[in-house]
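In: sequence isn't available, so here's the structure alone:
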């Protein structure tokens, strides 16, 4: 690895599958520093964390080999890069269609993020477009046309208030337990949804 980590790409699949090293305070401080500036040199990282350069190098290598750090990349302002519109696309998928649905989504360059969810819908896609018509074209002309998909709901994003690269356990404040339940709303599944096949 070079002294600067600016050109480090994602780890390969073999590395990502290895056992992650146990994270101690130094490990978390390394992650915190790299979150603020992923282009820190090893010398600068070592100085900020309070360890030797050799230790910093070996620690980062271990975090990458263990799959804790999966890569380094630039953070881009989407609007300034020409993609001024973002949208969440909520999708309901036909049961037994998940393998092919996943493969199709992985091949879609507009999709920045996709997650399987609980609630009324089965998956949420984050997409980017140059204008609102691009969101419409993707929702009705791409996703809704898939045989695996039952329903599609698109929500245009007006403003992204918070977008962090990742959070760490120390970021989560201690809070007193809620006095009563009922603060979270769980959306029941539609009655018409087919049951999932037995495993």
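Out: Received, thanks. Computed from a prediction, not measured in an experiment: that's the story for all the values here.

In: going forward, measure contacts between C-alpha atoms and count neighbours the same way
Out: Will do.

In: what helix or strand is the residue most central in space within the chain on?
Out: With distances taken as C-alpha atoms, centre = their mean, the residue of the chain nearest its centroid is residue 113 (6.1 Å). In this assignment (DSSP states H and E), residue 113 forms part of strand 111-116.

In: second structure follows, compare the two:
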């Protein structure tokens, strides 16, 4: 990757909906050059895909937390299905180590968070949990897609 490729990726991060013409103008190169570079970056796997962010993705609930869950037996799939059905659950991650699942939570108030935690702890198969409030979040400027 050279400076033009890096610049192209930076422009796409700023505005993923920018047209080839807009990108060419910003980078001061031809549209054909942008199109060729974009295709080459996709084929090489440097650009793994494009995403859409909705309003819900970027508007943060005032109270956010991470809940680590230890489950009993082989009920992981059933518990994950129950968790993803809760409106306050924004993501469920399976993991290794001490905790079996990590759940991202977002609510409007501490009372709402307390209620969600209570509901999750009452799900059959949830044996133990620990919840941490998120105080601030800094997003990484670059993400690598896993192969």
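Out: Ah, there it is. Bear in mind that the values here come from a model prediction, so they are computed numbers and not experimental data.

In: TM between them?
Out: The TM-score (TM-score structural alignment, normalised by the length of structure 2) is 0.71; 138 aligned residues with a C-alpha RMSD of 3.2 Å.

In: wouldn't the residue nearest to the centre of structure 1 be in contact with residue 106 here?
Out: No. With contacts defined as C-alpha atoms under 8 Å, residue 113 of structure 1 does not count as touching residue 106, sitting 9.6 Å away.

In: let me see the ranges of the helices in structure 1.
Out: If you assign secondary structure with DSSP state H, the helices in structure 1 sit at 13-16, 25-36, 42-49, 53-65, 98-106, 132-138.

In: give the buried residues for stretch 4-18 of structure 2.
Out: For stretch 4-18 of structure 2, a neighbour-count test (16 or more other C-alpha atoms under 10 Å) marks 5, 8-9, 11 as buried.

In: who's in contact with that stretch?
Out: With C-alpha atoms under 8 Å, 6 or more residues apart in numbering as the test, stretch 4-18 of structure 2 has contacts from 23, 27, 34, 37-38, 41, 50.

In: try 7 Å
Out: Contacts with stretch 4-18 of structure 2, where a contact means C-alpha atoms under 7 Å, 6 or more residues apart in numbering, come from residue 37.

In: and the buried residues of stretch 4-18 of structure 2, which is closest to residue 79 of structure 2?
Out: Of all the buried residues of stretch 4-18 of structure 2, the one with the least separation from residue 79 of structure 2 (C-alpha to C-alpha) is residue 9, at 38.6 Å.

In: just give me the match in structure 1 for residue 9 of structure 2.
Out: Alignment of residue 9 of structure 2 against structure 1 is given by TM-score structural alignment, with residue 31 as its counterpart.

In: I'd like the distance between its match and residue 56 of structure 1.
Out: Applying C-alpha to C-alpha, to the nearest Å, one obtains 11 Å for the distance of residue 31 of structure 1 from residue 56 of structure 1.

In: try residue 87 of structure 1
Out: Residue 87 of structure 1 is 39 Å from residue 56 of structure 1, by C-alpha to C-alpha.

In: can you check residue 125 of structure 1 too?
Out: As it turns out, when the distance is counted by C-alpha to C-alpha, residue 125 of structure 1 lies 37 Å from residue 56 of structure 1.

In: again with residue 129 of structure 1
Out: The gap separating residue 129 of structure 1 from residue 56 of structure 1 is 40 Å, by C-alpha to C-alpha.

In: likewise for residue 106 of structure 1?
Out: 35 Å.

In: who's more crowded, these two?
Out: The residue with the greater number of neighbours, taking residue 106 of structure 1 and residue 56 and applying other C-alpha atoms under 10 Å, is residue 56; the counts read 23 against 14.

In: what's near enough to touch that one?
Out: Contacts for residue 56 of structure 1 were tallied using C-alpha under 7 Å, 6+ apart; they are 42, 45-46.

In: quick one, which of those residues are buried?
Out: By the neighbour-count criterion of 16+ other C-alpha under 10 Å, the contacts of residue 56 of structure 1 include these buried positions: 42, 45-46.

In: how about the nearest residue to the equivalent of residue 66 of structure 2 over in structure 1, chain neighbours excluded?
Out: Residue pairing (TM-score structural alignment): residue 66 of structure 2 is matched to residue 88 of structure 1. Beyond its immediate neighbours in the sequence, the residue positioned closest to residue 88 of structure 1 (C-alpha to C-alpha, 6 or more residues apart in numbering) is residue 126, lying 4.8 Å away.

In: against residue 146 of structure 1, how distant is that neighbour?
Out: Here the distance between residue 126 of structure 1 and residue 146 of structure 1 works out to 17 Å (C-alpha to C-alpha).
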